[in-house]
Structures are given as C-alpha cells and as structure tokens.
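>>> following is a predicted model, sequence given first.
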Amino acid sequence: MHGKMKRNLQLLTEREFDLVVIGGGIFGICTAWDAALRGLSVALVEKGDFAHAASGNHFRMVHGGIRYLQHGDINRVRESSQERSILLRIAPHLVHPLPILVPTFGHGMKGKEVLASGLRLYDVLTIDRNRYIKDRSRQIPSGKVISREEVLEQFPEIKKQGLTGAAIFYDGQTYNPARLALAFLKSAVDAGAETANYVEVTDFLRKNGRVIGVRACDLLTSSEFDIRGRMVVNAAGPWAAGLLDKKTDLGFLARPTFSRDACFIVHKKLTNGIALALGSKTYDPDAIIKRGTRHLFVVPWQDKTLVGVWHIVHHGNPESFTVTKDDLQSFLDEVNQSYMPLELSLKDISRWMAGLVLFGGDQVSERHLKYGHRSLLIDHKAQNGIEGLITLIGVRFTTARGMAEKTVDLAVRKLGLKATRSRTDETPVYGGGISDFERFQQQAVQQCPSGVRVEVMQALSRNHGSAFGKILNYKNENPKLISEIGNTRTLKAEVVHAVRHEMALKLSDVVFRRTDIATGSKVEDGVLAECANLMSSELEWDQVREDMELREVLCSLSTI
C-alpha cells in the first residue's frame, strides 16, 4: 500500500493505454481502479482537481435504495443496498451507518402502519445486506417503529398534533466524500494507473472511424499533448455532453438533463446522532405509492448538521450554477415551516454545497421534478457508429463502483480481451484494511502525540484509515509538522503529505478536498496563510503565486 500519486505528464504520452478515462469524479475514478485491478493499462485525466464537483459536494448520504420502494423499482432497491454494503466493507473508515427518523401522523398513508409494512418489505428485499460485513459497527440494522413518547424524547419540539410515532431506518453516510474519492484514486494508482489533475481534454483523436485517444491541455502551463488509448471512457459528468458536441457525429440522441442539488451546513448540532426527515413542498411524480411530499433531511455530520436536498433543473454551462442568498432564504423558510421548528436563519449557515446530478427529463419551470432513474452507459459504436468510445454518466455516488464494473466489462469485451471478474467489491480501498473500526480508532487515539487533541487523531484515522501512521511519521523529519493548524483538526504534516503524495497543486486542493479545514466551520485568520506557506515551501512558490492562491480560496469561501 503505497498510495503515492505523482503528476508526470510525460508518462501519459509515452505509450498507448488500454483505457483512457476522462473525468476525475467518483465514476471516472472507480472505472480507473476497476480496470487497473484487472490488469489493464489506464490513464485518467481531470480538468480540475479530483472530486472538485458533485463528487465532493453532495449530501454525504450513501443511499441503500429504500426510496425506490415507492417506485416499485425492486432491482434498484437491491442494487443500492448491495453497493452500500460494499462501501461499508471496503471503506469502513469513511462510510458508516446512519439512523434516520421519519415521524408518522395519523393512521393513513402517513401513519405508522404503512411505514412499518414498508420497513418489513425493505428488510426482506435486503436480507443479505450484512452478509459479508464482519465489523458489527458497519452493519445495517433492521428498521423499526417507535411510539409517540419515544419520538418526543428525541425531538421534544416536534409538532405534536396528530403525531403517532415514527419509523426508523438506517442508511449510510460518508465522513468526507472527497477523501473517499481520493482513497479510490490512490487504490487505482497502486494498481498501476497513471493520473493527472488540471489536464483538460480538448478533442478526440480519430483514425479510420475510430477514437484512438484524446488531445489534452495542461491547464497549469497551457502545453498540449496527445494521450493514445485503445478505448476512451468519457466520464466527465455534466461536461460529457459538451465534450461530445465538439464532434457533430458523437452527440447524444437525447441530451441528458441535470439538476443542481443543493444543501447547506449548520455550524452546530441540531440532532442527537439521529437524522430527521421533514416534509417538503414538492412531490415525486414517479412514485407509485404516494405518502405525500418528498422529504428534506436534517442530518448529523461530524460535529455539524447538514440540511437538504433541494433540486432545480440546470441547463446552462456546468460551471455557471450557484446558490444565492435568496435560494438559501427559501430553503430556510421551507425548513422552518415544517413540523420541526428549527428556527434557523442565514447566520446559522456556515456554507452551502451543490453539484450537478443526472435527472429526469424536466423543464426549468417545473416544480415537482423527476429523479434520474438510471446512470447512462453508452457504447458509441451502437449509438453513433464510432468505435473506441464509451460514455458513462452516473446518477448516485453510491452506485459508482457498480457502474464502473459494468463499464469495464463493456470495454474488455470491445477490446477482445480475456474476460476477468471485477475485484473491487472485495478489495479494500487505500486505508480501508480495517476489520474492527471502533477498536482501530481507539488504538489510533492511544498513539496521540503530545499536544495533539483527541478529536484531531479521530479525524486523522477517519480521513487516512490504516495509513494514518504515514502522517505521524513526518515527526522524524520535523517534529513541528505534528502540530495542529490553528483551530482546525488538521496537522501540518497532512498539508505536506497532500503535496508530496496526493497531487495537491493548489491551495484549494488542500483546503477543500485533502483535509477537513473548510468542512463547515469558520476558517480562522492565519489558517489559510499557514497552509499556503507550507505548500509554498514544498512547491517553491514565489510571493506572487502564494498571494494568488490565497485570494482564490478567500473568494471561494466568501461565495459558499
């Protein structure tokens, strides 16, 4: 387990790869890992930083498929449950179970009886959900219903009129989605994949009616070069269509629709370790069994609270969406008018997060949106008559590993290679070789260096898993690196490690994706400057570059 990521663009030009993957979100990363584990030569490039878009800015939920019962979509229930179980197994440091409470009112479709039946059916359909999970702390318990009195013990402020109790079911949650994507990527690198961030694919290379690679541009130097591949996978998410549009014969038959999925972080705990489902103002038009409006969720996450999710169709440039103050106020109004009076205001929001997610065929003006039911996996030979190109656009983070497996299966068949079974369902990701996470974390805390808070060691063991010792080893180089940066839960050594071994090239890479620095708490004055100074020493930035990096991050923080 090395996990050493080095950006070497020369290596991308020196050979023909079996697979060239465009896009460093979770679907592209999982595709690269699966292919590399099967022995294929793989190159992956990303125009921004890895997991900089929806993969690092979603609601942190690992969905087990219970919502699809309302659609009668049993296959998707099973698929989501299986993929959630795999993530709990192969990444136990970054994925854990989350209890969710759904209040019940009256005795009709919103009552306990209906929900109890739904929970029993879900438990039967997912009866094998814990079959291979040996760590009890990562197993998904059965759902249950509780009494009115038990609900009021948990949430005494909840609306009491008509309250009959609640249903509790369990889903999954990611501790840090960007670190989870990075764990997959480091696993791909360990398996032999070549990767590079800040490399934009500008065109496809073609010969005799076949795609034979890509034309790429290093966005840090503006230099251009070719990457040759026997097969290209376009996993660029909301940018995938625009890339295909560069060639008139490669476009989608029906252009996909994307939703801006938005949520926000409250800088305090609003629940006692259990998530709360609230009623919203919108309905699911595809639901066969209708219980009322969709749910919003108030979810404990780290030492904060997540609230969301709100959806709106986005047809513009993938980089052009935002969340305005008016948007946030409308979100707050909807939450505060629900049956749990949270009385939140704009000053309670520490930051918002949003990303573009594949959705149903909705118009911008529609209020009750259709979820995207399936990821898109397109063989362009079948659709456009062009060999050598596959497009993958995923729907949910949870199913990325499984969709990557299907994508590589297709690529292997088309390349005429000997079929080999995917091993990503049983191979721990980088840092994930942990048999009992709670015991592992206790042992990690016992190694807490002098002057370091326990919560810092807990965060370190979460973000780096079984590889956290590599961070502590920096004390042999410079003991001062094993000290906290300001009021954060981040060690200085983590910044140095991110530059040397995790391809962090910009200050934003470290602040938003390699560490917990900007996960929702206010960033103290001096924290960013200290991070920039550490990176400057590693990357030999001059003062002009260091100031530019600081301005970029400060601008991002002021926006979100």
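Thanks, I have it.

>>> from here on, just use CA atoms for contacts and neighbour counts.
Fine.

>>> show me what contacts Thr174?
Neighbouring residues of Thr174 by Cα atoms under 8 Å, 6 or more residues apart in numbering: Arg60, Met61, Val62, Leu94, Val95, His96, Leu180.

>>> hmm, the fourth one is touching Gly172, no?
The one in question is Leu94. No. At 10.2 Å, Leu94 does not count as touching Gly172 under the criterion of Cα atoms under 8 Å.

>>> in strands, which of the contacts of Thr174 appear?
Mapping the contacts of Thr174 onto strands (DSSP state E) picks out Met61, Val62, Val95, His96.

>>> contacting residues for Gly402?
Glu83.

>>> in terms of helix, strand or coil, where does it fall?
Here Gly402 is recorded as helix under DSSP: H, G, I helix; E, B strand; the rest coil.

>>> okay, now Glu366: neighbour count?
Close neighbours of Glu366, defined as other Cα atoms under 10 Å, add up to 10.

>>> what sits against it?
Residues counted as contacts of Glu366 (Cα under 8 Å, 6+ apart): none.

>>> can you do 10 Å?
Ile312, Val313 (Cα atoms under 10 Å, 6 or more residues apart in numbering).

>>> ok, it to Asp333 distance?
20 Å (Cα to Cα, to the nearest Å).

>>> and here is the other one:
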Amino acid sequence: MTDSTTESAATQDVRSDVQAILDRPTAQVLVIGGGINGVGTFRDLALQGVDVILVERSDFISGASAASSHMIHGGVRYLENGEFRLVRESVQERNRLLRLAPHYVKPLPTTIPIFSTFSGILSAPLRLLTHKQAGKPKERGALLIKLGLTGYDSFSRDGGTVPRHEFKGHKKSMQKFPKLRDSVKYTARYYDAAVENPERLALDIIGDGRAAAKSGAAAQARSVNYVEAIGDSDGGVLLRDTVSGTEFTVKADVIVNTSGPWTDITNKALGKVTSFMGGTKGSHIVLDNQELYDACAGGEIFFENNDGRIVLIYPLNGRVLVGTTDIDADPNEPSVTTEEEVDYFFELVSHVFPTIAVDRSQIVYRYSGIRPLPKHDDTAPGFVSRDYRIEQTVFAGDKKTPVLSLVGGKWTTWRALSEHLTNETLGLLKKTRTVSTEDLQIGGGVGFPTTDSGSRAWVSEHSAGLSAERTAQLLKRYGTKAAGVIAYITERTDDAPLASLPDYSTAEIDYLIAKEYVVHLTDVVLRRTIVAFIGGLTQPVFDELSVIVGKQLGWSAAQLADERTRAVKDLDFFHGLKLEAPALTPATSENLTDAK
C-alpha cells in the first residue's frame, strides 16, 4: 500500500541511475535513506570529493521529511526541555538558511496568543528538571513566555537576520487579530522561517551533490530512489530496485544509515539489531478557509492548546496548515491522519478563533509522518529530545566496515547535522574536510535576487522569449535554476498552458520528469509540484498529468493504468484525496503506444 513497498508496473528497463551503480558497484560511502539528512550528507560528502552512493527505498523526501510543518525554526519550546545547545544551533541554522536558500526559505512572523500573566511559572521548573507534567497542563503565561523569548533572541545575536520579539496588550492585539478569542490578554510576536516547498529544496540539495562530482572531483556522486537495502551479500550491502526487482550488491568502506524512524529496521536488515529509535506521529491538515487565512494576518499563530500540546495555524501557499499531534507510533505501520486527530485540530482552531467555522468539507489535503526521535521509554512524547546523535556499530556482512546510524534530526538543522555526520565519516576514511558548507548557497539560491528590482533584472535577462509574467513565475518556483527550465522549454518551442492546470505547461512537466528522478506518477503530484498539497489535484488535472508522465516515461497503456490505480489508492489512503482511475480511451492508448 505504501510508496516504499509497492512495486510498480512501470517500465522494467534498468534506469540510468541504477545502471550507474551497476557499472561500478563500489564506493567509499554508502548512504541509506534519502530524507533531508541523508541528502544533506550526500551533498556534503560529494563536496569533499568522496565517492558516495545515496539510495532511498521510496522517492526522495517522501517519508518523515515529507511530513514536516514546513518550518525552519529555532525551537523556542525546546528551552523548556533544557536543550540549549539545540536551540542555539537551530537559530543559527535558521539564520543561515535564510541566506543560503532565499528562494525557498522565507522569514515567518509568528504570534503567540496569551491568556494569562503568571500561569505556568510554578510548573515550568518541574518540566525542565523532570520532563514531566504535574497535574493538568496549564497554559504558559506572559511572564514565562517573555523569559523564553528573551533567551531565544539572545541566540540570534550572532548573524541574526530577523527582528527581536515584541509584546502587545489586549487592545492592540485585537486590532491586529480581530477574530482572536476576546479573552486574550497579550500577544507575543517573534520571527522564525518558513520553507514553502521543502521537497523542492531537497531536490536542489541532491542536485548540488551530483554537480559536485561533475565539476571536476575525482570521485563520483551517485544517487537513486526506489532502491532499498535488504541484507548483506559477499561482504557488501544487498540492494533491490523496487521498480524492476533487480538485486545487486554494493561494497563501501563506510555505511551511513540515515533512515530516520526506520533506522532500527534498516540495521536489522543489515544483520545488526539495534533499539535506537522511538518516534512519535505528527499529523496535519490543510484547509481552504479564507476567513481563517485572513485571521492569521500574514503570519503563523503558534500557541499551547488545553492539553499542553504546542500547535500551529499557518497560512501557506494560499491555504491554512493546521498541526500537529505528538503520539507514540510504530514505524512498521503506515502513518495516517485519523478522524480523531481531525477533531482535535478543529478544537484547537476554535480555542483561538472561536467564531470561525471549520469543517471537513474544507480539508483539501491531510498528511502524517513519524518523527525520527530517540527511544524514550516512559518520557512523555512532548518532552522527547529533538536533538540528534550518531551511533557507530559494525556491518554484519564485513566486520571491518563501520556503520554510522543517525538518531534524531530535523529540517532546521540538516546542514549542521550533515556537516557533523560528514566529519565523522571523513575521520573513518582518514580524510579531511576541504569545502565548508557554512556559506555555500544551495541550488536555485545561487544568485537569487532578493529585491524587486533585482527580480525584474533577472527576468529581463533570462526570459528567452517567454513573457515576463511566466519567467517571474518560474523564478519563484525554481529559484535561479529556472534558467535551466526556461532553456528546456524554449528548445521545445511550445509553452502552452495545460488545459486543466494553466500554471504549468507540458514542457515544464516534461522537464521535471526528465531531470528530477521521477519514477512514479505520485512523484509528480506530491513532491515535484505542490498541486496536491493546495487542493489542486482535481480529476481533470490527474488525468492530464497521467498522460504526460506516461508518455515521457514510455509507459504502455497497461502500465499507465496500473500507475493510475496505484496513485488513486495511495492518495486516498495517505492524503484523503478522492480520485478515480477510469479506463483509458482508445485515443489515449494509441498516443501512448506511439510515444514508446
């Protein structure tokens, strides 16, 4: 049922990325797991000239990394857990990503509604010292929040790029947020950052790693999705291409396990039983509710619900993201948003905006994932450390091969974490770092214009015959990598908009398929675009995109029908999207045959 385990009826030919590994099935480092920390480590190792292979059992950024709250944040609430190192690093990395990936990471004004002055003062020390909650949770009052934000600001002094926090009283708060619960006493406003399209940022990171090898490094950087690690064989890691079923062995000097919540499962497959992980489930819903969107006044509402859980209401891409839960979860089971969680989200909206009606008809998308948290025994989920560590074991197939397992990690700290993991790997290889990523811009962030005048100049220089409006759209969507998209489009001369999805053209979708490792139909609708996320995946859109993907990948009519059926099941089960996979018309079947 899941993307990672269901074989497709797609073309059985050996994919070029798989063939690149089959041609030379050895590397200095094999990275298993293509979430944000895996791809970040792949990039960093490639930049150091390391011969590295990255494999991901499903699509890149389709597991835990696809279930984020789309935030790059310092974790103000982690102060309460005493995780000062993590908060400092998170704030520094937030500031850094605002500079290094300005095409996707944007400043995010965040408002905390506060309903008391002193609440939580007595229980805060207990939470800090014991990671437990005595009695019924109490909302944090203004004094406690003021102390936390003052400490939070102190971590931004070095290279700070966002304003410091500010407090407003009841009157000014209600002027800014007239739909807030009228018992609000204060609001506190501070800044973090949003990553509007995290999957696209990750694709840029992978591209940087692959480009590093092409730019003159002696080693190769090879990456492939839909390839899983299933065991050991002849002193190497046995891999399986889930598309074709082909099995092959890769030998490496170091194995890096960045499988996230599935780290222990991967280690077991490699012959080593570990118990590092203890993840929790976090779910979200996306609402099409203009009143709620407007009530947020252009920023995130971040607050504590009655149960003590920190939650968010967040205007994003024209919709409203509401999340998240924190429930112990089994990584062997698929993670889905339950109806009980939906009820919980509606309750928290009414807690802050009591006059705004929300219902299930407004949900355009839902998603859920398991956080890659460490094993936490009886520690309450909300108090489990969000910090990370690296565990070293040995590979069962060859005791001389070390295995580095990542425990923990989150979107905000992926660069620093990758640097740490790369440094440990380099030490095992007896190599030294030659390239720093601290000030290295990412993908389409290289040369990205951050002013209106700069954007106009870029558009004027790179339009290549496209309209200024269309060029600006592509710049926003891909950063300066839009230049490559534009070149691809203009070579094909036709940039006519799709009938069902006028923001895209056939040539642009073809580019995504040809250049961005697309294997399945769901890769396009869920991760190469945000069509599904914003509720734009109507039946006509699904049908039109299906044919484009099928033609580009050379599928037969039967293969396309299988892909459509598979996509419909997954989109319903994981995201609540109701689509159909009707039989293809004779004309469509003929077109697909001609395309092959």
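That came through fine. Please read these numbers as outputs of a predicted model, since none were measured by experiment.

>>> would you turn the contacts of Thr174 of the first structure into TSV with distance to Lys186 of the first structure and neighbour count?
Formatted as TSV, the contacts of Thr174 of the first structure follow (distance: Cα to Cα, whole Å; neighbours: other Cα atoms under 10 Å):
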residue	distance to Lys186 of the first structure	neighbour count
Arg60	20	21
Met61	22	21
Val62	21	25
Leu94	14	23
Val95	17	25
His96	21	24
Leu180	10	28
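
>>> let me have these in a markdown table, adding distance to His295 of the first structure as columns.
Listed next are the contacts of Thr174 of the first structure as a markdown table, based on distance: Cα to Cα, whole Å:
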| residue | distance to His295 of the first structure |
| --- | --- |
| Arg60 | 16 |
| Met61 | 14 |
| Val62 | 16 |
| Leu94 | 25 |
| Val95 | 22 |
| His96 | 21 |
| Leu180 | 26 |
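
>>> list just the nearest of these to Gly39 of the first structure.
In terms of Cα to Cα, no member of the contacts of Thr174 of the first structure lies closer to Gly39 of the first structure than Leu180, at 22.7 Å.

>>> in the stretch 151-300 of the second structure, which spans are strands?
Taking DSSP state E, counting those that start in this stretch to define them, one finds strands in the stretch 151-300 of the second structure at 166-169, 186-195, 221-225, 227-233, 236-241, 247-257, 280-287, 300-304.

>>> identify the contacts common to Leu94 and Gly172 of the first structure.
Leu87, Leu88.

>>> re earlier: among the strands of the stretch 151-300 of the second structure, which is nearest Asn332 of the second structure?
Comparing those by Cα to Cα, strand 280-287 comes nearest, at 12.3 Å.

>>> which bit of the first structure covers that closest one?
Mapping strand 280-287 of the second structure onto the first structure (TM-score structural alignment) gives residues 259-266.

>>> rewinding a little: tell me which of the strands of the stretch 151-300 of the second structure lies nearest to Arg492 of the second structure.
Comparing the strands of the stretch 151-300 of the second structure by Cα to Cα, strand 221-225 comes nearest, at 27.3 Å.

>>> what angle do the closest one and strand 236-241 make?
Between the axes of strand 221-225 of the second structure and strand 236-241, defined by axes from the mean of the first three to the mean of the last three Cα atoms, to 10 degrees, the angle is 50 degrees.

>>> what helices and strands are in contact with strand 221-225 of the second structure?
helix 16-23, strand 26-32, helix 36-47, strand 52-56, helix 198-214 (3 or more Cα pairs under 10 Å, 6 or more residues apart in numbering; DSSP states H and E).

>>> tell me which of the ones you listed lies nearest to Thr413 of the second structure.
The nearest among these, by Cα to Cα, is helix 36-47 at 8.7 Å.

>>> the closest one vs the first structure - mean distance after superposition?
By mean Cα distance after the TM-score superposition for the first structure, the fitted helix 36-47 of the second structure averages 0.5 Å away from its aligned residues in the first structure.

>>> what's that helix packed up against?
Using 3+ Cα pairs under 10 Å, 6+ apart: helix 36-47 of the second structure touches strand 26-32, strand 52-56, helix 198-214, strand 221-225, strand 247-257, helix 414-429.

>>> report the inter-axis angle for that helix versus strand 26-32.
Going by the same axes, to 10 degrees, helix 36-47 of the second structure makes 160 degrees with strand 26-32.

>>> the first structure: matching residues for helix 36-47 of the second structure?
Counting by TM-score structural alignment, helix 36-47 of the second structure corresponds to residues 26-37.

>>> centre of the chain versus the matching stretch, how much separation?
14 Å (Cα atoms, centre = their mean, to the nearest Å).

>>> which parts of the stretch 351-500 of the first structure are helices?
Shown for the stretch 351-500 of the first structure, the helices assigned by DSSP state H, counting those that start in this stretch span residues 380-384, 400-415, 437-446, 454-464, 468-472, 492-501.

>>> next, the buried residues of the second one.
It stands for helix 400-415 of the first structure. 400-412, 414 (16 or more other Cα atoms under 10 Å).

>>> which one of the residues you listed is nearest Glu157 of the first structure?
For those, the nearest to Glu157 of the first structure is Ala400 (38.4 Å; Cα to Cα).

>>> ok, the closest one - contacts?
Gly25, Ile26, Phe27, Gly28, Ile29, Cys30, Thr31, Glu83, Ser375, Ile393, Gly394, Lys406.

>>> count the neighbours of the nearest residue to the fourth one once chain neighbours are set aside for me.
It stands for Gly28 of the first structure. Spatial nearest neighbour of Gly28 of the first structure, chain neighbours left out: Ala235 (5.2 Å); criterion: Cα to Cα, 6 or more residues apart in numbering. By other Cα under 10 Å, the residues close to Ala235 of the first structure number 27.

>>> Ala235 of the first structure matches what in the second structure?
So, by TM-score structural alignment, Ala235 of the first structure is matched to Thr258.

>>> could you verify my assumption that that match touches Gly33?
Yes. With contacts counted by Cα atoms under 10 Å, Thr258 of the second structure reaches Gly33, the gap being 4.9 Å.

>>> which residues are in contact with each of these two?
Joint contacts of Thr258 of the second structure and Gly33 (Cα under 10 Å, 6+ apart) are Val39, Leu54, Glu56, Thr266.

>>> quick one: the second one from Glu93 of the second structure, how far?
For Leu54 of the second structure, the distance to Glu93 of the second structure under the criterion Cα to Cα works out to 24 Å.

>>> and what of Lys515 of the second structure?
Taking Cα to Cα, one finds Lys515 of the second structure at 29 Å from Glu93 of the second structure.

>>> who has more neighbours out of those two?
Glu93 (23 against 10).

>>> list the contacts of the aligned residue in the first structure for the more buried one.
Aligned against the first structure by TM-score structural alignment, Glu93 of the second structure finds its counterpart in Glu83. By Cα under 10 Å, 6+ apart, the residues touching Glu83 of the first structure are 62-65, 89, 129, 397-402, 425.
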